[in-house]
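Asker: What follows is a protein structure lacking sequence information:
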């Protein structure tokens, strides 16, 4: 069985051949403007536009914790907007990350990447502004994706990341 590949670099520009899905975690309140999504939007406007439209139409679609939206950004590249955090602030209920929601969204990601024959590229999802612990997220990725034979690369930015 393969493992998650860890590299230093930018998850918004995976440099492997074949179909690629850039996966990241979004909140459930329609907010887009801090963290990894800023870098993603700098390169590709489609995921943000699709996420905002998805959130606006939430009364009649599947938007919510655990949902995943797949947005084609190039012929061989997709973005996966995965709703895995409740709100954007740490409060009385703890940090915004929701591991069960990330797990459910990863299940949807596994299905889509299998259909596409794609590899998955991501930052350490749920562990930035969402406040999650990689020790809890990594096993979900291994279970949902790696054990199904899906190639996963996790990108860590170098020093000086703002």
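Answerer: Nice, I can see it. It should be emphasised that the depicted structure is a prediction, and the values quoted were computed from it without experimental measurement.
Asker: going forward, measure contacts between C-alpha atoms and count neighbours the same way
Answerer: OK.
Asker: Assign the residue most central in space within the chain to helix, strand or coil.
Answerer: Nearest residue to the geometric centre of the chain (C-alpha atoms, centre = their mean): residue 24, 1.6 Å. Taking DSSP: H, G, I helix; E, B strand; the rest coil as the rule, one finds residue 24 in the strand state.
Asker: if I look at it, how far off is residue 125?
Answerer: Plainly put, residue 24 is 6 Å away from residue 125 if you go by C-alpha to C-alpha, to the nearest Å.
Asker: can you tell me which helix or strand residue 102 belongs to?
Answerer: Secondary structure assignment for residue 102, by DSSP states H and E: helix 99-116.
Asker: all helices for this protein, in order.
Answerer: Ranges of helices in the chain, per DSSP state H, are 36-43, 46-56, 99-116, 134-144.
Asker: Now do the buried residues in the shortest one.
Answerer: Translated: helix 36-43. Of the residues in helix 36-43, those scored as buried under the neighbour-count criterion (16 or more other C-alpha atoms under 10 Å) are 36-37, 40-41.
Asker: Run a quick neighbour tally on the closest residue to residue 147 other than its chain neighbours.
Answerer: Setting aside the residues directly before and after it, residue 147 is nearest to residue 1 in space (C-alpha to C-alpha, 6 or more residues apart in numbering), at 6.8 Å. Here the number of neighbours of residue 1 (other C-alpha atoms under 10 Å) works out to 6.
Asker: Quick check: residue 1 vs residue 143, distance?
Answerer: Taking C-alpha to C-alpha as the measure, residue 1 and residue 143 are separated by 11 Å.
Asker: any idea how far residue 129 is from the residue of the chain most remote from its centre?
Answerer: Taking C-alpha atoms, centre = their mean as the measure, the residue most remote from the mean C-alpha position of the chain is residue 92, 25.2 Å away. Look at residue 92 and residue 129: by C-alpha to C-alpha, they are 16 Å apart.
Asker: next up, a second structure to put side by side with the first:
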């Protein structure tokens, strides 16, 4: 049985061969401007543009908690925008992360990734600005991706900030 591979580095530059999907968690209110999305936007304009259009046209599409949008950014690289947090602020209802939405998104992602024959690369999704705990997210990744034979690499930023 394989397991999640942890490395130091930048999840936007996976150094493996083959098709790669870079997965990350987005909010459900159309906000894009803090956290890991900034690293994505520095490399490619497409994920942000696609996310904003997806949100703008949400009355006519599946934009909601648990949804996944795959955006091709290079011939062998895709970005998975996964809606896994409610809003962006901590408040009376707690942190923005929604574990059940991440679980749903990972289930959808598994099917897409298997169809592409891809590996998955990500930061510690849902655990930065979304306020989640890795001890809750890692088992979801293990269950939905790793147990299906999908290679998953989690990147911790080299500067210790991740």
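Answerer: Good, I have the coordinates. Note that this is a predicted model, so its numbers are computed, not measured.
Asker: where does the TM-score land?
Answerer: TM-score of the superposed chains, computed with TM-score structural alignment, normalised by the length of structure 1, equals 0.98; 162 aligned residues with a C-alpha RMSD of 0.9 Å.
Asker: export the buried residues of helix 36-43 of structure 1 to JSON lines and tack on distance to residue 106 of structure 1?
Answerer: Formatted as JSON lines, the buried residues of helix 36-43 of structure 1 follow (distance: C-alpha to C-alpha, whole Å):
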{"residue": "36", "distance to residue 106 of structure 1": "18"}
{"residue": "37", "distance to residue 106 of structure 1": "18"}
{"residue": "40", "distance to residue 106 of structure 1": "19"}
{"residue": "41", "distance to residue 106 of structure 1": "22"}
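Asker: Which of the residues you listed sits closest to residue 15 of structure 1?
Answerer: Each of these was scored against residue 15 of structure 1 by C-alpha to C-alpha, and residue 40 proved nearest at 15.2 Å.
Asker: you'd agree the closest one is up against residue 10?
Answerer: No: the pair residue 40 of structure 1 / residue 10 is not scored as a contact, 9.7 Å apart, by C-alpha atoms under 8 Å.
Asker: For stretch 85-100 of structure 1, buried residues please.
Answerer: Residues of stretch 85-100 of structure 1 classed as buried by neighbour count (16+ other C-alpha under 10 Å): 85-88, 95-99.
Asker: ok, now stretch 59-68 of structure 2?
Answerer: Residues of stretch 59-68 of structure 2 classed as buried: 63-68 (neighbour count, 16+ other C-alpha under 10 Å).
Asker: how long is it end to end?
Answerer: As for stretch 59-68 of structure 2, its first-to-last residue distance stands at 16 Å under the measure C-alpha to C-alpha.
Asker: ok, now stretch 128-146 of structure 1?
Answerer: For stretch 128-146 of structure 1, the separation between the terminal residues is 22 Å (C-alpha to C-alpha).
Asker: contacts for that stretch?
Answerer: When contacts are defined by C-alpha atoms under 8 Å, 6 or more residues apart in numbering, stretch 128-146 of structure 1 is touched by residues 1-4, 34-35, 85, 88-90, 95-97, 99, 102-103, 106-107, 110, 124-127, 151-152.
Asker: Repeat the analysis, applying 7 Å as the threshold.
Answerer: By C-alpha atoms under 7 Å, 6 or more residues apart in numbering, the surrounding residues in contact with stretch 128-146 of structure 1 are 2-4, 35, 85, 88, 95-97, 103, 106-107, 110, 124, 126-127, 152.
Asker: Buried ones from those residues, can you make that a PyMOL selection?
Answerer: Buried residues within these, as defined by 16+ other C-alpha under 10 Å, are selected in PyMOL through the command that follows:
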select buried, resi 4+85+88+95+96+97+103+106+107+110+124+126+127+152
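Asker: Residue 13 of structure 1 and residue 95 of structure 1: what is the separation?
Answerer: Taken as C-alpha to C-alpha, the spacing of residue 13 of structure 1 relative to residue 95 of structure 1 amounts to 29 Å.
Asker: Contact partners for the residue nearest to residue 123 of structure 1 when sequence neighbours are not counted?
Answerer: Counting by C-alpha to C-alpha, 6+ apart, residue 155 is the residue found nearest to residue 123 of structure 1 once chain neighbours are left out, at 4.9 Å. Under the criterion of C-alpha under 7 Å, 6+ apart, the neighbours of residue 155 of structure 1 are 6-11, 122-123.
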